[in-house]
Every structure is written in C-alpha cells, then in structure tokens.
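Chemist: Sequence first, predicted coordinates after that:
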Amino acid sequence: MNYLSVENISKSYGERVLFDNVSFGINKDQKIAFIAKNGSGKTTIMNIINGFDEPDTGQVVIRKEIKMAFLSQNNNLQDELTIEESIFASDNEVLKIIERYEKALENPNDEEAYQKAFDDMDRHNAWDFETQFKQILYKLKLEDLKMKVNNMSGGQKKRLSLAIILISKPDLLILDEPTNHLDLEMIEWLEDYFAKENITLFMVTHDRFFLERVCNEIIELDNGKIYQYKGNYSYYLQKKEERIASENASIDKAQNLFVKELAWMRRQPKARTTKSKSRQDDFYVIKEKAESRRKENVVELEINMERMGSKVIEMVKLSKSFHPETSGKTILKDFSYSFQRGERIGIIGKNGTGKSTFLNILTQTLQPDSGKVIIGDTIKIGYYTQSGINPKPGQKVIDIIKEYGEYIPLTKGKIISASQLLERFLFDAKKQYDFVEKLSGGELKRLYLCTVLIQNPNFLILDEPTNDLDIVTLNVLESFLLDYPGCLVVVSHDRYFMDKIVDHLFVFRGEGEIEDFPGNYSDFRAYEDSAEPKALQSVSTEKSNWKEKQTKAGLTFNEQKEFQKIEKEIKDLEYQKKQIEQEFSEGKVSDDKIEAKANELQKIIQSLEEKEERWFDLSSKME
C-alpha cells in the first residue's frame, strides 16, 4: 500500500538548482533512510514532504486516511506544559482515557469517577498501552512527568518530542536525525524498537550502525538525482560503488565516440542531408554524456602537525566532585593516566557521568579538587567542543579563517591562502562571503573543524564531532584521523566512527569509576553482552500487567486506589530529590541556602522511605 508519493518535484534558489524532477514513493512497512550531502537539498525535500515548503514544480500526494508524524531538529513543544501534559495533548483516544484515569487517581474520594475511568481502561485495553508508553519514557530518561518543558535542556526536549511521536503510533513516521541528543544506551534501545516494531519509517540519519540495523531501503539524492537501493547500508555501499563504476565506464565509452563524431562534424559541408542531420542531433546527445563525468567535491584535510616530544600529558591522582559535603556527584576519584604518543582513546558513558568535565580538566579549562595535569612542552591541543563557533554579528565565512592569518602553513613547507583552504573544506568563492549565521548545521560544523585543524594541533580532542556532518564528510574525516600521527581523544555516540578510529576506550561508569577497556566499541559491546545477562530489564517487567495487579484478591477498593496514588507520589518525590541533588552538584545553591536545602532534601528522603514502606505493605497483600 502506497502511503506517500513525491512526483516530479523541483526546487531552485535563484540560479542554483537544488534538484529537478525528483520522484519516489513510501509504501507500508518500508524503513527508508534518505541520504544526501549537506547543502544538496535534503532538508528542503523533508520540508516539502511535511508541508513546510512548496516545490517549484511537481507535487507530494499523501494517502488520505494515514496518520503521519514528523520529528524535526526544532522542537514544537509548549513551554508552559509538563511532560505529562505534553503527552496527553495528543489527539490519541487511548491517551485521553489514560489521562482521565490518572486524574481519577489524584482524587480518591470520587469513587464513581474512578470506577468509570477504570472501566474505560478495561474497555479500550489501555493497560498495555499505558505500560508501553511509560516504558518509552523510562528508556528516554523522562520519568518525571511533572517537569515543565521550559525547565528542560535541549536534549531533554528532543527526547520528549521523540517520545510523543513514538507514543502516538503514527502510520508513517518521518524523522530528522533521531539519534542526536541520545546516549549510546538510548540509541541501541531505539534501534531495537524500530527494528522490531511494525512501523513505516522515512528518516534522515548519519548514524551508520542505525542505517545498517534498521533500514531495509536507502534513497540517495546525488547530484540532483534520486537513486534507490533495496537493502541496508552495506548493500548501499556495494551497489553505489558498482553504479559509479558503470556510469564512468559508460562516460568513457561516450568520450571515445565523441572524439570520432567531433571529427566527422568538422569534416561535413554546410549543406547536410536528412541522414546527416539525424547524426548531428545524436552528436549533441553524445557530447552531453561525454561531459557528464561526476565532479566529486570532497573535503581535503591536511595539517602541518607540530613536532611532539617524548612527554605528552600526565594526569596524576585527579579527583573532582560537585558539592561532596551534600553527597553530590563524583566525577573523578584518584584517577591517574599517562598519555603516550600516537594514542587513540574513545570515551563512552551515559549522559551525566562526567565526560565533558573530564575533557575540561584535561584541557585545564576546569581545575580538579585534587591532583594535577602535567602537559608536555611540545604539546599543542586542538579542542573541538560541542559549543562550536561563536561568530561576531555580521561576520562572514572568510573572516573566521582570516583571524588565523591570510596564509596558512601546510605539510612539507606548503602555504595556501585562507580562501584556498576554505575551498578544500567545500566552501566555494561565493559561499566564503556568506554570513556565518546563514550556514546550515553541517556547514557550521565543517567550518569549525577547519578552524581547529589549521592551528596544527598534535593532541586532538573531539567532543561529538560527527553531529550534523554528512556521510561523505564523515568518511573523509575518518580517513584523515586514521593517518593522523598525534594523540587523539574522542567522545562520540557514533559507534561506526568509534570502531574505525580508536584503539581503546575510557568507559565512564559513574561515581568516579573509569574503566580502561582494550578495544573498540563493538569489542566492548560483545564483552558486556557475554560477561553478564542484560542488566537493564524492561520497566514493564515489574509492572507487566497493571490490570491484573489491581484486581488480585487481597486489596480492598480503597487500597487499590491508595496503591496507585502512592506509586505516583513516589515518582514525584524521587524527582524532587533528584532536582535538589542536581542543584548541589552543579553549584546552584547559594551559601545562605545550603542548610535550608539540605533540610528539605532530608524531609523528602524521609517521606520517600515512608511511602516505599507502605507500597511494600500493600504489595505483600497481593502476593
């Protein structure tokens, strides 16, 4: 069954033609990845499909009865709503029933309203649905349903937008970079979810493991044309290579024929017969084919790395905590390590375990509580951070590079101009004079990478370098890093990238525990899976059948309501506890409020213990 058809759409901006007469379809149960270089029109096509932009020609036809949802890079959440309210704002009928049931739990005195809500849950089989959506929230670390959107980080908002879409269960799900802002554990869960769910997907992603394991078809926009591959990422790589080889062979053949026909054209008299006129027309077709060889514009990375001495960087007995006097968060605990020349380390761990803090201590932008960082005299650090470029108002692309000089030294004594360097990073003469604020996310990342590398570092630190880079640029970056002779430290959620370029891992386990693992990410996953059974059980294991739990003998009607209410109260208290602990760990509590906050935390902990004790009492009656 066809869900959506893109029919002969074209789009131009002035003289620049993004794409012309592009057509493809999305059918039921397809899981399609949409691949294109940055700046080639990928985002424009996504916007046209979702009705945010209009094509110059052609149309998008969507089947009337299907429900379509779109996860964009920009969230469309309402700041004044809580997580729970944002979820229930959906027009999903079952969610409305669950919302009424949740409200009935908050008002235990209205037995009639509770019974009606309970019966509706029964009638629409909403118990399983509730368990499923709470599992999604649990996996995406959105367990505090009372948290307001305006208090959430950018990553939390992205995860909430993803959760809302998954919970709504649309017929067709369109995703723009769904793995951004997710840690590795979340990415792997989402990967499994999409691989198993009977859902139709159309997505843009640069996560090549995701492409490999989830997608069964790949559509590529290449030089303004659409190419379709019925398979995963490995199949796509193989078939694309075969296609390009075939195209080049065809072009070579056309070029040989063109030479012969050109000679014939030059020999012919002006008066031509009908037969020669037909051959003349064919000549122009051959000429166009012969001149159609692909122009592969690829980023060229080349630096004149500073000489590295025998002493690199030594970290000696480092410790770092945030407000240890109030049981705050421990990041480092007596950590020592001596970096060796040419070492390539990947850093992995859940969000919040201290990876960025570690990098800031390593680069001496943050001081440890104890211990020291000793940097060798010849070491020049290049630090690619997640914050990226902060251009001045009205600054142009060329101005950013000229801050480092009009001419840039390369290897073997070569020198190139700032403009020539930008061309190597795919910024043509026209693009170099664009305002920086007009650049796409991928172009900004590419420009930032350029500014880090032209400083010729011999100790390179990359914090999430793969976000917003297209697959072609990623492959070039990987090739450069494989040949990079200096030290390399990388934090990334891109498992494919990590597998290719690192030799061993620092695994941040939390609470100051850092494990040095001798292998890449795939080696680590294989080790973890074989060393112990799956530690993280589904949240639905404990609450596998809420309906059955409530109707078991042993609980009175009022106890059933109390049981449900306590579960919600426990979650609220856990959130309040977590919020205060986070305030302490991030240093947000002023000195004059420390005692009051500490007392408030103690009261919450005491109340939590009482609620949990009552929960266990009621649970024991159901056994």
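Modeler: Ah, there it is. Residues are numbered from 1 along each chain as shown.

Chemist: drop to CA atoms for contacts and neighbour counts, all remaining ones
Modeler: Will do.

Chemist: Surely residue 69 and residue 174 touch.
Modeler: Yes - proximity of residue 69 to residue 174 meets the contact threshold set by C-alpha atoms under 8 Å, at 6.1 Å.

Chemist: Between the two, tell me which one has more neighbours.
Modeler: Neighbours around residue 69 and residue 174, counted as other C-alpha atoms under 10 Å, are more numerous at residue 174. The numbers are 23 against 17.

Chemist: Over to the more buried one. Which of the three states is it?
Modeler: Per DSSP: H, G, I helix; E, B strand; the rest coil, the secondary structure class of residue 174 is strand.

Chemist: I'd like the distance between it and residue 438.
Modeler: Taking C-alpha to C-alpha, to the nearest Å as the criterion, residue 174 is separated from residue 438 by 25 Å.

Chemist: What is the neighbour count of residue 275?
Modeler: For residue 275, using other C-alpha under 10 Å, the count is 8.

Chemist: which ones are touching it?
Modeler: Residue 275 is in contact with no residue at all, counting by C-alpha atoms under 8 Å, 6 or more residues apart in numbering.

Chemist: Which strand or helix spans it?
Modeler: If you go by DSSP states H and E, residue 275 is part of helix 274-290.

Chemist: Now do the helices in the stretch 51-200 of the chain.
Modeler: Secondary structure of the stretch 51-200 of the chain (DSSP state H, counting those that start in this stretch): helices located at 83-88, 93-106, 111-123, 126-139, 154-168, 184-196.

Chemist: okay, now the one to match up with it:
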Amino acid sequence: MLQLSDVSLRVGPDPLIEHASLTIHPGQKVGLIGANGSGKSTLFRAIAGDQTLETGEITQPPGWCMGQVAQELPATDTPMLEFVMRGDELYAHARDQVNAAQAQQDDLALTQAWDRMDQIDGYRVEPAAKQMLMGLGFTDADFAKPVCEFSGGWQVRLKLARALMQRSDLLLLDEPTNHLDIEAVAWLIQWLQSFSGALLVISHDRHFLDEVVEGIAHLSNKRLSYYRGNFAAFERQRNEQLMQQQALHDKQKQQMQHLKTFIDRFRAQATKAKQAQSRIKALERMETVAAVQASNQFRFEFFTPAQLPDPMLSVSELRFAYDPSTPAILDQVSLTLRAGDRIGLVGVNGSGKSTLLKCLVGDLTPTKGKVVAAKGLKMAYFAQHQLEALQLDHSPMAHLQQLTHDDGSRVTDQQARDFLGQFGFSGDKALERVKGFSGGEKARLSLALMVFQKPNLLIMDEPTNHLDMETRDALDMALQEFAGALILVTHDQHLLSSLVDQFWWVHQAQVQPFHGSLESYLQQRLQSLKTNSSDPRDVEAGAAGPKSKKATRQAAAQKRQALQKQLAPIKKRLTTLEKEIKVCESALADLHEIMADSALYQADQSDRLQKCLKEEAQWQARQEEAEEQWLLAQENLEAVKLECDA
C-alpha cells in the first residue's frame, strides 16, 4: 500500500501542506480534490519522488510499479501504435529480446524470447492498445503515423494512452479528462472502473469522480482529510461535518461565556475564590472549536438580455472544407436556433463540432451556404483555446478597457475595477500582467470579458478546462440563470446534463438532432467502440470455438517461420552494412591517431597531411553512404514486421 505519514510540503518560504497522512490500499481508487493552488500537483510530485518533503515520509511496497502520464511527448518518428504498446515495459523488454534474437539469427534465443512473450500475455498488448486508442478518439488510420506528427490535444491523449498501458500497481492521473471529448471521458470511466490497480486521481469533474472513486482526499487550509465514498458522499459528509463543527463552536461559546461570567462575579469573594480558580483552569484547558469560516464562494451572473430575437440564427445548406480537393468537414447543414434554446453539441473528436461553432461566430467562412444572424443578436464566444487569445502583457484592466459600453462610451478605471472585483481581480491583481496568471485565473478573466458584453447568445467550446470545482459550480449556476440561448460543447457530463435540453449530433459531416438522453447517446457510442475495435482474431476464435494451447503455439510457430523467411535477406543486408560501417570506423580511428601527432603539422609534412585529410574525407563519405543504406534496410525490416503482425 501507499503510505503518507505526517507529510509536510513547502514551496518557497510558505508551507503548502502540513502533517498530511493518507493510506491507499491495493486496488483502492481515491480522488484528490481541492481549490487551484492548494497543493494537489505538488503532492503528486512528492509521491512520485520529484518533490522534497519538509517532514514525514512516503512509503510503498518494494517492486510496486507506479504509472503516471509523462510531462513531455518525445519527438520521435516511432509509429504511434508501437509507441503506446511500449508503455507496457514487460512487453517492450520482450519485444526487444525478440528483435535482438532475430538480428543475430539465434534460433534458440528467438524461441526463448517468444516463450517469454507468451508468458507475459504479449499477444494481448496490441489489441488492448488499439482498443484504448480508439476509445480515446483515434482511428485505424492513425496507428501507423509517427508520434511527431501529432500535436495539441492529441499529444495529451497519446501520453495518457501510454500511461494506461503500464502494468501499474498504482496509477497517478492529474486532470485526465482535460482535452478529452465527452465520448472519450465515458470510455475512460469504464476503463478505470475495470482497472485492478490502485488509483489516485486529481479531478474537478463531479460525474467522473462519482463514477470512478471510492474515497476522496480533500486538501483545504494546508490540511488533508479523507472521506469514504464518491464525490456526492463527500459533499454530504463535509456539509454534516461543518454543521457539527459550527454547532460545537456555538455550544462551546456559550459554555465559555458562562465560565467567564462566574469568574468575573465571584473572583473577589473569599468564599467563592476556590471555585473561581477551578473555572479559570477549566477555561484555560478548553480547546477552542473554530467557527466555520465562510468560504466567500465565487459567484457571478450574466446580465439580462435587452432583447431576444427569434429565431436567433439560421443556417442554410452550409458546407465547409479547408481545401476544395479534400472531403468536406461539414456538408448540407441546415439549422435554426430559437430564442431560449439550450443546445448540447455532441460528436467524436474531429467530427467538426469546433468547426461548426467557428462558422456560426464568423471565424470561418462557409465554402457554401450561409449563416444568417437575427437583428439584435449579441453573441459571445468562449473558444476551446480561449485562454491563448488573452494578451499576456496586458492586465485584466487593460483587457476590459478594450471593450466599450452599449452606447459606445469607454470603460472608466473605477467601472473596470468594480466589475473585475466580482471575478476575483481586486486591488493590485487587476493591474498584474496576465503572463503570471494560473490557468484558472485566465479562465475567470475570459468569463468576465464574456459577461461584460451582455450577450443574448452564448457559444462555449470546452469552457471548464482549467476551472476548479468552485468556478465550475459558479459557471453552472450562472448558465442556469442565463435568459438567452446557449450552444455548449463540453466533456463535463454533470454540466451538460444540468444545462441543456436538446442535443445536436455532429457525425459524418452532418448535424442532426439526437432524440434521446445523454446517457443513451454515450451508451450507443461505447457499444460502437466495442464493435469497431474488436480484434478480428477474437471474432474468428468466437466463431470457431476456443483454440487449444497447442493449436495456438502451432499457429505462432508458423507465423514465426514466415517472418524469418521474409526477413532473412534484409537481415543479411543489414549485417553486411554493419560490417562495412565498422571497417570505416576502424580506418577513421587509425587516421585520427596519426593526425593527433603534432609532428604531422610541421612545414615539411605538408604532403603527408594532405594525404591524411583526403583519406579521411573518403572514409567519412563511405561511412555516411553505408549508414544511409543501413537506415533504409532497417525501415524495410520494420515494414515487413508490421505487415506480418497485421
């Protein structure tokens, strides 16, 4: 088990976490929650051994494998499927042994390597990796692409997939649902529910925590408290605890006041002096129960729209493609948005949800068709990468004063301060450069700029990324009370369920109403993933009945023989080229030893020096040619392996 004992952490001069203790048993799943800046990620680094402890210790069983998402994705041209499969270190080691035995043409070593692959169930790794990648939104066409070709949110998914492939006894995940669409989150929930190892996950997603964890570790006021149950159970227990604490405080306050009254009244009387002294000592021994502090919860609201035109937007025969020679991302899309509509936009990642939103707000011009906005429409758009649109060298004040009031007048300093104070940017904070803000602070500033525009239509693309639980709750409440229309894309199932009353499904370049609940939509998607990602070998096995171990070994042996036959001439070419490279290296080493002699550079040795330099150039060119040929042969080798493994 993972054991945290009296752990204190300090970042800079100030303590961040004090005297934290926590035990996570094998197979236990725990959610780590707390406001942004409370120390969750720092505690993760401490558990991983990357953060020095101020006090206490963190222990885990010897040999426990701790899995976590890598900070950076290597710029490698390794095919992404192979990259993810190699997250399983046992498989990666066995695969390397197979490759080495094949390169050396060592039949005994090859047999032993394949036996080792069988022992670790290595044949399950590829179908598991494919199913995982498809669950996270990738397609078959992505599997052979080099890792370096993926960017942005796709890199995040690749790192997550590789982390999940690890055979972890303890898995650490920090906000794993960020940058996933709601379909991928639903898949991840199912995967984690079936995960047999222990899990510690940082998340602000209520639905995700309710579905996945069985305990909550809450960081607040530098203290770590553990609650049994999911997030809903935590909220009940926390509220009861706070109510009990306040009741105890009130009762103790009455007791203390009674003692003080007795002491003040009888301290001077000789007959009561002894009793007064005993009460003074009782008062001194009494441990004060603190009153429940008001958390000053962040709340905001949208202005009531001055008008609500109906319909607000009309889309007719819209088509969009980035290039006329490529298939359209959206085609023949016709929609009408009415006043008061609350639309949830769903569809797998890459289906065109963000493209549709950009067409609606005018950031993209349709290839064909038109978008007609009603007179009086005031639209505010929270883009998926809205935080990147902020000017890092500007302050919140400067951002707000770039806007104007409805009558065109400028925003005064006092008006800007009053408004920004509602979003937590008071005093000097309103004048600080955005460059130093956290992701949560940038998100709050973006929300403030939206609210100030007094929209009657909100279009929001993944607004909860970087928001902590408190700010998500504030956004939820503000949107519930918003009187205008709403189009929302989010991976937060709790937010989507509480805010929208109809869904538009973006699928195969079409946008259609989805008549059903969010739960039924996600169930359909998960079932589709199971069907599409079934390994053909599993289907064949199901039709023909389970194969015997002997038949499996025979099939594997036949496959290995075919592999050897195809690879033999390529491996022979590689061996020849490797010998050529060694000859070049040896000749160059001899030349460099001669050229290291300072006597060679004297005036009378000019001809000899020129001869050495000429030979060096010739050997280097020969080495470079051999290395290029070796790389080409190696690529051919990998191509044949992929073909045989398919």
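Modeler: Done, it's in. Computed from a prediction, not measured in an experiment: that's the story for all the values here.

Chemist: Output the helices of the stretch 51-200 of structure 1 as TSV; include the columns distance to residue 392 of structure 1 and mean neighbour count.
Modeler: Rendered in TSV, the data for those read as follows (distance: least, C-alpha to C-alpha, whole Å; neighbours: other C-alpha atoms under 10 Å):
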stretch	distance to residue 392 of structure 1	mean neighbour count
helix 83-88	36	20
helix 93-106	47	18
helix 111-123	56	16
helix 126-139	39	19
helix 154-168	23	20
helix 184-196	35	16
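
Chemist: could you dump those to TSV with distance to residue 513 of structure 1?
Modeler: Putting those into TSV (distance: least, C-alpha to C-alpha, whole Å) gives the following:
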stretch	distance to residue 513 of structure 1
helix 83-88	32
helix 93-106	39
helix 111-123	45
helix 126-139	23
helix 154-168	24
helix 184-196	18
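
Chemist: Out of those helices, which gets nearest to residue 611 of structure 1?
Modeler: Of all the helices of the stretch 51-200 of structure 1, helix 93-106 sits nearest to residue 611 of structure 1, with 15.6 Å by C-alpha to C-alpha.

Chemist: counting contacts, what elements does that closest one pack onto?
Modeler: Packed against helix 93-106 of structure 1, as judged by 3 or more C-alpha pairs under 8 Å, 6 or more residues apart in numbering; DSSP states H and E, are the following elements: helix 83-88, helix 111-123, helix 126-139, helix 557-585.

Chemist: Make CSV out of the ones you listed and add distance to residue 208 of structure 1.
Modeler: Compiled in CSV, those are given as follows (distance: least, C-alpha to C-alpha, whole Å):
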stretch, distance to residue 208 of structure 1
helix 83-88, 30
helix 111-123, 41
helix 126-139, 22
helix 557-585, 34
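
Chemist: Mind telling me what residue 485 of structure 1 corresponds to in structure 2?
Modeler: Using TM-score structural alignment, the equivalent of residue 485 of structure 1 in structure 2 is residue 483.

Chemist: Would you map the helices across the stretch 401-550 of structure 2?
Modeler: Taking DSSP H, counting those that start in this stretch as the criterion, the stretch 401-550 of structure 2 carries its helices at 413-421, 439-452, 469-481, 493-499, 518-532, 536-544, 549-595.

Chemist: Can you point out the buried residues in the helix or strand following the longest one?
Modeler: The one in question is helix 549-595 of structure 2. Scanning forward in sequence from helix 549-595 of structure 2 by DSSP H and E, the next helix or strand is helix 606-645. Residues of helix 606-645 of structure 2 classed as buried: 609, 612, 616, 619-620, 623, 626-627, 629-630, 633-634, 637, 640 (neighbour count, 16 or more other C-alpha atoms under 10 Å).

Chemist: roughly how far is helix 606-645 of structure 2 from the heart of the chain?
Modeler: For helix 606-645 of structure 2, the separation from the chain centroid amounts to 42 Å (computed by C-alpha atoms, centre = their mean, to the nearest Å).

Chemist: Provide a list of residues in contact with the most centrally placed residue in structure 2.
Modeler: For structure 2, the residue sitting closest to the mean C-alpha position, by C-alpha atoms, centre = their mean, is residue 176 at 3.8 Å. Under the criterion of C-alpha under 8 Å, 6+ apart, the neighbours of residue 176 of structure 2 are 160, 201, 202, 203.

Chemist: Can you tell me what the third one aligns to in structure 1?
Modeler: Yep, that's residue 202 of structure 2 we're talking about. The criterion is TM-score structural alignment: under it, residue 202 of structure 2 has residue 204 as its aligned partner in structure 1.

Chemist: Surely that match and residue 173 touch.
Modeler: No - counting by C-alpha under 8 Å, residue 173 is not a contact partner of residue 204 of structure 1; they are 11.4 Å apart.

Chemist: Contacts only, for the aligned partner of residue 179 of structure 1 in structure 2.
Modeler: Mapped onto structure 2 by TM-score structural alignment, residue 179 of structure 1 lines up with residue 177. Each residue near residue 177 of structure 2 by C-alpha under 8 Å, 6+ apart is listed here: 185, 203, 205, 491.

Chemist: Looking at structure 1 now, which of those residues still hold up?
Modeler: Counting by both residues aligned by TM-score structural alignment, their matches' C-alpha atoms under 8 Å, structure 1 reproduces these contacts from these: 185, 203, 205.

Chemist: For the first one, which non-adjacent residue is closest in space?
Modeler: By the measure of C-alpha to C-alpha, 6 or more residues apart in numbering, the closest residue to residue 185 of structure 2 outside its immediate chain neighbours is residue 177, 6.0 Å from it.

Chemist: Okay, that neighbour and residue 541 of structure 2: tell me how far apart.
Modeler: Counting by C-alpha to C-alpha - residue 177 of structure 2 and residue 541 of structure 2 are separated by 35 Å.

Chemist: Could you do residue 58 of structure 2 as well?
Modeler: Applying C-alpha to C-alpha, one obtains 46 Å for the distance of residue 58 of structure 2 from residue 541 of structure 2.

Chemist: How about residue 593 of structure 2?
Modeler: Using C-alpha to C-alpha, we find residue 593 of structure 2 at a distance of 63 Å from residue 541 of structure 2.

Chemist: now residue 571 of structure 2
Modeler: In this structure, residue 571 of structure 2 and residue 541 of structure 2 are 33 Å apart, going by C-alpha to C-alpha.
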